[in-house]
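>>> sequence first, predicted coordinates after that:
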Amino acid sequence: MLKKPKQAPQKVKSKALFATAAIYQPSIHWLAIFVPISFAVAFIPIIRNEVGLFFTSCLGLIVVAYWIGEATDQLAERVGTIWGGMLNAAFSNLPELIFGLIAVAKGLGPLAKAAWTGAIISNMLVVVGAAILVGGYRYGTVTFPLERAKDAAAGLMIAATAILMPSIYAHAVDFSSEKISANDVITDVSVWLCVFLLMAYGGSLVYALAKSRVVGVFERSPLEQTPALEAKLPWSVNFCVGVLAVSSVLIAMLSNFVADCVDSITAGLGWTEIFVGAIIIGIIGNVGALMSAVLVAVRNKMDLSFEIGMNAASQIALLVIPTLIISSNVVGKPVDFLFSPPQIAALVGSVMIVAQISQDGRCNWLNGLQMLIFFGVIGVLFYFDPT
């Protein structure tokens, strides 16, 4: 009896055609072209342009931040809930941390503080707001665990209050008759507050791990791999680690380009430093969290979207900012918790809106739209800020 010819070549050909077609579909990965363009503009004198370098570097940062988020998500899927949460805590705010370190090292304290402000408010308003808008538009009223929402909102209120207290103190107290300057007092107070904020972050990690053990949330051991899981996730563990390593180097170099071009942007385009740091850099650093939150909101997992945004904002306030302030004192270019009145108003307003929306564990697309509109209001005020 004659055997039927094998169809393997046809299958291989079909897969190749599918992969080729996928390449030409619109994707955020297309922005990767701006990474080599940024290096060319930075190092080839004949085409160097500060304004052009700023925009190409920002576009390159967007895709690199997305790669970090994607690699972290895929590693988290393999190692389980607890270890996955720790990975997300370590890498989700890596762009903000690296940019902050570079800005502090260059003596750009106001730019670094503006970026911190933007990272917190964009996580609360843009990441959570966009997820609520998309999820609410698709499913109507969406819900999330009320207890977790209250814990997250309370933690952010405490962190925001601790961050803003030195600013309020500096604006309210008259140091003209004192022997010590206001800057010295605020610097010392900021260092002590960093210690307490880091303690609060450590306590939140211990609480999360203890609670996970109580409820028995262990999906798999860190070393467990299954064929079904490997088929579902296209990136291997080694590839994810490689992406994180390469992306960290790229973010450091691109962030350095952006920091060097800030003066040209403020002088040439009339953008204020606080607008560049809080709005432009703040949004770029949260691209990965934004896309992750929106994607899970489309799957009607609003609780996960809420946690992505709120946890990222908490990590900025409790981990990234204290780390950067302590680092600035180590390198001899101290940065403190002295924020301008517009930054204070933006932080307080954002925390109040998130606390109000999350008080009953229910929200709809209008709430998401309101959060995005408020972020737009902040952006306009920062754009015209004269300080």
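Done, it's in.
>>> all contacts plus neighbour counts: C-alpha atoms, from now on.
Will do.
>>> can you pull out the strands in this protein?
Using DSSP state E, the strands of the chain run over residues 142-143, 362-363.
>>> show me the contact partners of the first one.
Taking contacts as Cα atoms under 8 Å, 6 or more residues apart in numbering, the residues outside strand 142-143 that touch it are 132, 135-136, 300, 302-303, 361-364.
>>> now with 7 Å, please.
135-136, 302, 361-364 (Cα atoms under 7 Å, 6 or more residues apart in numbering).
>>> closest one to residue 311 among the strands of the chain?
strand 142-143 (17.4 Å; Cα to Cα).
>>> can you give me the helices in the stretch 1-150 of the chain?
Assigned by DSSP state H, counting those that start in this stretch, the helices in the stretch 1-150 of the chain fall at 8-23, 34-43, 50-79, 81-91, 94-105, 109-121, 128-139, 146-172.
>>> closest one to residue 203 among these?
Comparing those by Cα to Cα, helix 146-172 comes nearest, at 11.3 Å.
>>> and the closest one, how far out from the chain middle?
On the basis of Cα atoms, centre = their mean, to the nearest Å, helix 146-172 is displaced by 19 Å from the centre of the chain it belongs to.
>>> in addition, the following structure is provided for comparison:
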Amino acid sequence: MKSLLNEIRRTPVLWMLIFVPAVLVAETVAPHSHTLLFVLSVLAIVPLAALLSHATEAVAAKTGDAVGGLLNATLGNLTELIIAITALRAGQYMLVKASIAGAIVTNALFMLGACLLLGGLRYHVQEYNRAGARLYSGLLLMATVALLAPSAVADLDLVQGEAVMRRLSVGLAILLIIAYALGLLFSLKTHKELFASAEHGEGEEHWPIGLAVGTLLVVTVLVALVSEIFVESVQKAAETFGMSPAFVGFIIVSLVGAAAEFAVASSAARKDRLDMSVSIALGSASQIALFVAPALVLLSYVVGPSPMSLQFWPGAVTMVMIATVTASFITSSGRSAWFVGALLIFIYAVFALTLYVVPPTGQGTG
């Protein structure tokens, strides 16, 4: 417990944990104050995601490379997954799909760009391992092709098209999860030496395993509770702020969910450990595309009011494709400077502005 208190004391973002009891109390006292609940839940999720990240790192450090890598892969995006499952149960499929597409684009453009920018402001030129970037870019490209496939049957007869879309989505979901598992096998087992440069032995201290597991369990429950409040309040709060559910999912949810990973990645970039930053940014994007998205499609048959397909609105697929191709192109050289990061952030800003001014209508809701 002392380790946890010390971590909270020296990490400013964890001071925001005060918003966790605040949002739970506000939900009891003023359940119809949707705007207040929305703001408080967003502020509460950020430190919870940071705690989740610390606990995951501590557990992974005690379990060895293979199991640790698997834990990071499955728990690294747990915040986004819990929010998405909560929205899935509520039938808010536009919010779910927007958060999936947004998480991919946010990690591949904003997080990667911010890391390249912050690192480049301190170091004239930075280098990093291209092997990991090539693997994640290839996985992302394959996942984007899978997202494009449902568009081919989108114009079929309504009854037949809906049945075909569900079968196609389930098939694609299974293929993506298999590709995700093979990617883990490749990077953690058969060719792990290619990714060795991502490891920098600095002897960092980690929490005791008991504290880490306990924190993981408690924080997971708290994230689920806060996510429930967030999803219940998001629709009316978004209307108050003039935001569509697509914008909230694509920008707000993805930025909040990636807060903890962004803190780690940006810190690594400032320490000239850009290979770690690139691995976190593109690795997280590929996890969303290859594991979280297909898992949600399969879970929709169990927890959703109706099955969810992998058919996204055309703009989302276009943005994911552009983000994937851009990230692949940018990271192919293994070298970077600050202006490259600035360009990636500007592309992300163009997407955010477009989505805010011209929200999607109709498509991507089922």
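Okay, I see it. This structure is a prediction, so every number in the text was calculated from the model and none was measured.
>>> now the TM-score, please.
For this chain pair, the superposition-based TM-score is 0.89 by TM-score structural alignment, normalised by the length of structure 2; 349 aligned residues with a Cα RMSD of 2.2 Å.
>>> which of the helices of the stretch 1-150 of structure 1 is buried the deepest?
Compared across those, helix 109-121 shows the largest average neighbour count, a mean of 26 (mean count of other Cα atoms under 10 Å).
>>> what residue lies at the spatial centre of structure 2?
Nearest residue to the geometric centre of structure 2 (Cα atoms, centre = their mean): residue 103, 4.2 Å.
>>> quick one: residues contacting the corresponding residue of structure 1 for that one.
Using TM-score structural alignment, the partner of residue 103 of structure 2 in structure 1 is residue 119. Shown in contact with residue 119 of structure 1 (Cα under 7 Å, 6+ apart): 278, 282, 313.
>>> if I pick the first one, what's in contact with it?
With contacts defined as Cα under 7 Å, 6+ apart, residue 278 of structure 1 is in contact with 114-115, 117-119.
>>> same deal with the second one?
With contacts defined as Cα under 7 Å, 6+ apart, residue 282 of structure 1 is in contact with 115, 118-119, 122.
>>> how many neighbours does the counterpart of residue 370 of structure 1 in structure 2 have?
For residue 370 of structure 1, the aligned position in structure 2 is occupied by residue 343, per TM-score structural alignment. Using other Cα atoms under 10 Å, residue 343 of structure 2 is surrounded by 17 other residues.
>>> any idea how far residue 255 of structure 2 is from the nearest residue to residue 343 of structure 2 once chain neighbours are set aside?
Distances taken as Cα to Cα, 6 or more residues apart in numbering place residue 113 nearest to residue 343 of structure 2, at 7.3 Å, with adjacent residues excluded. According to Cα to Cα, to the nearest Å, residue 113 of structure 2 and residue 255 of structure 2 sit 14 Å apart.
>>> also residue 114 of structure 2?
12 Å.
>>> what range in structure 1 does the top helix by length along structure 2 sit on?
Ordering each helix of structure 2 by length in residues (DSSP state H) puts helix 209-241 first. Counting by TM-score structural alignment, helix 209-241 of structure 2 falls onto residues 237-269 of structure 1.
>>> mind listing what's buried in that stretch?
240-241, 243-244, 247-248, 250-263, 265-266 (16 or more other Cα atoms under 10 Å).
>>> now do the same contact list for the residue mapped onto residue 59 of structure 2 from structure 1.
Superposed on structure 1 with TM-score structural alignment, residue 59 of structure 2 falls opposite residue 75. By Cα under 7 Å, 6+ apart, the contact list for residue 75 of structure 1 reads 84, 237, 240.
>>> what do you get if the cut-off is 10 Å, keeping everything else the same?
Each residue near residue 75 of structure 1 by Cα atoms under 10 Å, 6 or more residues apart in numbering is listed here: 69, 83-84, 87-88, 222, 233, 235-238, 240-241.
>>> coming back round to it: same list (the strands of structure 1) but as JSON lines, adding mean neighbour count and distance to residue 107 of structure 1.
Shown next, in JSON lines, are the strands of structure 1 (neighbours: other Cα atoms under 10 Å; distance: least, Cα to Cα, whole Å):
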{"stretch": "strand 142-143", "mean neighbour count": "20", "distance to residue 107 of structure 1": "44"}
{"stretch": "strand 362-363", "mean neighbour count": "18", "distance to residue 107 of structure 1": "42"}
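>>> as JSON lines, those strands with distance to residue 334 of structure 1 would be great.
Output for the strands of structure 1, formatted as JSON lines (distance: least, Cα to Cα, whole Å):
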{"stretch": "strand 142-143", "distance to residue 334 of structure 1": "43"}
{"stretch": "strand 362-363", "distance to residue 334 of structure 1": "41"}
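>>> nearest to residue 159 of structure 1, out of the ones you listed?
With Cα to Cα as the criterion, residue 159 of structure 1 lies closest to strand 362-363 of the strands of structure 1, at 24.0 Å.
>>> once aligned to structure 2, how far is that closest one on average?
For strand 362-363 of structure 1, the mean deviation from structure 2 after alignment is 1.4 Å (mean Cα distance after the TM-score superposition for structure 1).
>>> from the contact counts, what lies against that strand?
Here strand 362-363 of structure 1 touches helix 128-139, strand 142-143, going by 3 or more Cα pairs under 10 Å, 6 or more residues apart in numbering; DSSP states H and E.
>>> just tell me what residue 83 of structure 2 corresponds to in structure 1.
Aligned counterpart of residue 83 of structure 2 in structure 1: residue 99 (TM-score structural alignment).
>>> distance-wise, check its match relative to residue 106 of structure 1.
For residue 99 of structure 1 relative to residue 106 of structure 1 (Cα to Cα), the value is 11 Å.
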